[in-house]
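K.L.:
got a structure for you, letters missing:
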């Protein structure tokens, strides 16, 4: 993830980036304050924690191709940055309910991940999901764990250098993502008349581009860089242009469950304060991955600022 990208509209994009960082920092602090009361202090267990104590399990929704956030290793096991954060949340929930909890795994896609959470099929959605105001009306999110942005991947030698070169062309993006929303906004605003293909998942979108079914693939920059590093075909493509959107990621869970929200917030806060979140980031973005790739993407200034904004409440009274 590069921290010096300029968004659509030059200075307006930079101001937009600063606004998203400030908004996310305020939301983070508010969520931490709201989560200060533990489930035990609130009385009997309810919601997800009650279910976890009774069943001894929590269900994690994972993505199959959101490298390095949530994807399958060579043995078909879910691994990644978001998965490690979710494991820490499960450990925190186990401490809260007073028993060991096992993890049940459930694959989700961009299109069905929200229904999986709201219906109770999964307790935590651990992938590369953008936390925004519209989605917060329907689901809840952890504090921000990553800041990404929509960019374009095109074949090497393509004349496309920015979104303005896409007029009348076909662009593929993963259905149900903010990348599709960004394309539709730009198409309407600048009269681009884009033909947007909505793929089932990120790997499918990349396949469409490889087969020549689209002129460009619009996706979160970090996921695009992941394909460049992990795919044998990666050398045929390049990432171009300014950021078309800025997208803060979070771990998604059901809305209206304050006890579980407190556990999620506390777990992520403790990872940030202890330095574990920074170490986890380096493991997945700087070091060699279990599948052999090395992304070599330093933490962006935006994410570093958010992590440093987490207050250390260890010396505050219970």
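P.N.:
Noted; the coordinates are in hand. This one's a predicted model, so the numbers in the text were calculated from it and none came from an experiment.

K.L.:
Please count neighbours and contacts with C-alpha atoms only from this point.
P.N.:
Will do.

K.L.:
now the strands for the stretch 51-200 of the chain?
P.N.:
57-62, 65-66, 70-72, 78-79, 102-107, 124-126, 139-141, 146-155, 170-174, 195-199 (DSSP state E, counting those that start in this stretch).

K.L.:
Against which helices or strands is the fourth one packed?
P.N.:
Pointing back at strand 78-79 there. Counting contacts by 3 or more CA pairs under 8 Å, 6 or more residues apart in numbering; DSSP states H and E, strand 78-79 packs against strand 70-72.

K.L.:
now for the strand it packs on, which elements pack on it?
P.N.:
strand 78-79, helix 81-97.

K.L.:
Tell me which of the ones you listed sits most buried.
P.N.:
Highest mean neighbour count of the helices and strands packed on strand 70-72: strand 78-79, a mean of 22 (counted as mean count of other CA atoms under 10 Å).

K.L.:
can you list the residues that contact it?
P.N.:
The contact list for strand 78-79 (CA atoms under 8 Å, 6 or more residues apart in numbering) reads 62-64, 69-73.

K.L.:
Okay, angle between the helix or strand hosting residue 209 and strand 170-174 too, please.
P.N.:
Residue 209 belongs to helix 202-210 when assigned by DSSP states H and E. Calculated by axes from the mean of the first three to the mean of the last three CA atoms, to 10 degrees, helix 202-210 forms an angle of 160 degrees with strand 170-174.

K.L.:
okay, pairing it with this:
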């Protein structure tokens, strides 16, 4: 067999590329071990999961979760690890993980099979239901959501959930939930849709003096689990993130432990937005631990 110089050069270049720190074949733990930096993404418009705090820095439930992931990564690697946070949107969050720009994104993303084609997901860390928020006075003229124009954020599962639950419903897409809520305030739409906790957070942030209603008043249109977005085919990194979430659930069966401490900080009686953890959601989260001791 004849091996040309060109083939040798190309083969050498491939090997060299694979050996470089941060190369495409390196996993997240390898890259962080080399750089000491965990690059993570979160939202700026998802109160109280992820938003810009009074000091201009990211804050919220998801930010605290990412800090737990950082601490677990540092413990695994036996070295200090810096958490570098960047803001993502519903349109670019998957692409920035798939491209390798970010190591992990935690906010309010729901896993779907379509999304699994380009990224992986952690086990869920929260669950809530899709609802429509409208101003109370709007219901006098538009009592049925099918008579409303509903604002939704681009790149979310909200629109498909609404269309399945309410065939024929009219929706309008916006770049983010802040923009959708601004349109609601101007009367350009009669309602906005997302998971209930996000809708209540936005109403307190953007329209604190107006009475709002969540529809339907009883059961939501659909339940959505929230998970962290992870790079594909990196099982070591996915295992670490999953174990971090599982470890947080210790004591949750008694409404105690580290998960409840974070939950109460943001959703408790004295938190940013009171939103009690109901029994069914607690049990759902506990069932995510499928690993035997």
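P.N.:
Cool, the structure landed. Everything quoted here is computed from the prediction, not taken from an experiment.

K.L.:
What distance do you get for the residue mapped onto residue 248 of structure 2 from structure 1 to residue 88 of structure 1?
P.N.:
Superposed on structure 1 with TM-score structural alignment, residue 248 of structure 2 falls opposite residue 271. Noted for residue 271 of structure 1: a distance of 8 Å to residue 88 of structure 1, by CA to CA, to the nearest Å.

K.L.:
What of residue 279 of structure 1?
P.N.:
13 Å.

K.L.:
all helices for the stretch 151-293 of structure 2, in order.
P.N.:
158-165, 177-186, 196-206, 235-248, 258-267, 279-286 (DSSP state H, counting those that start in this stretch).

K.L.:
Go ahead and flag the most central residue of structure 1.
P.N.:
By CA atoms, centre = their mean, structure 1 has its centre lying nearest to residue 128, at 2.6 Å.

K.L.:
quick one: contacts for that residue?
P.N.:
66, 69-70, 82, 249-250 are the contacts of residue 128 of structure 1 under CA under 8 Å, 6+ apart.

K.L.:
follow-up on the earlier one: quick check: which of the helices and strands packed on strand 70-72 of structure 1 is nearest to residue 182 of structure 1?
P.N.:
Closest to residue 182 of structure 1 of these is helix 81-97 (CA to CA; 23.6 Å).

K.L.:
That closest one vs structure 2, mean deviation?
P.N.:
Compared with structure 2 after the fit, helix 81-97 of structure 1 shows a mean deviation of 1.2 Å (mean CA distance after the TM-score superposition for structure 1).

K.L.:
Find me the equivalent region of that helix in structure 2.
P.N.:
So helix 81-97 of structure 1 sits over residues 61-77 in structure 2, by TM-score structural alignment.

K.L.:
Contacts for that stretch next, please.
P.N.:
With CA under 8 Å, 6+ apart, stretch 61-77 of structure 2 has contacts from 29, 33, 38, 40, 42, 48-50, 80-83, 106-107, 240-241, 244, 262-263, 266.

K.L.:
filter the residues you listed to the buried ones?
P.N.:
29, 33, 38, 40, 42, 48-50, 81-83, 106-107, 240-241, 244, 262-263, 266 (16 or more other CA atoms under 10 Å).

K.L.:
could the helices and strands packed on strand 70-72 of structure 1 go into a markdown table alongside distance to residue 217 of structure 1?
P.N.:
Shown next, in a markdown table, are these (distance: least, CA to CA, whole Å):
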| stretch | distance to residue 217 of structure 1 |
| --- | --- |
| strand 78-79 | 25 |
| helix 81-97 | 23 |
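
K.L.:
Of those, which is nearest residue 244 of structure 1?
P.N.:
Here helix 81-97 is closest among those (CA to CA), at 23.5 Å.

K.L.:
so the closest one versus helix 258-274, what angle?
P.N.:
Here helix 81-97 of structure 1 runs at an angle of 120 degrees relative to helix 258-274 (the same axes, to 10 degrees).

K.L.:
gap between helix 81-97 of structure 1 and the chain center?
P.N.:
Mean-position distance between helix 81-97 of structure 1 and its chain equals 17 Å (CA atoms, centre = their mean, to the nearest Å).

K.L.:
Next, the angle strand 57-62 makes with that helix.
P.N.:
Using the same axes, to 10 degrees, helix 81-97 of structure 1 lies at 170 degrees relative to strand 57-62.

K.L.:
about what we covered before: quick check, nearest of the contacts of strand 78-79 of structure 1 to residue 214 of structure 1?
P.N.:
Once CA to CA is applied, the member of the contacts of strand 78-79 of structure 1 that ends up nearest residue 214 of structure 1 is residue 64, at 22.3 Å.
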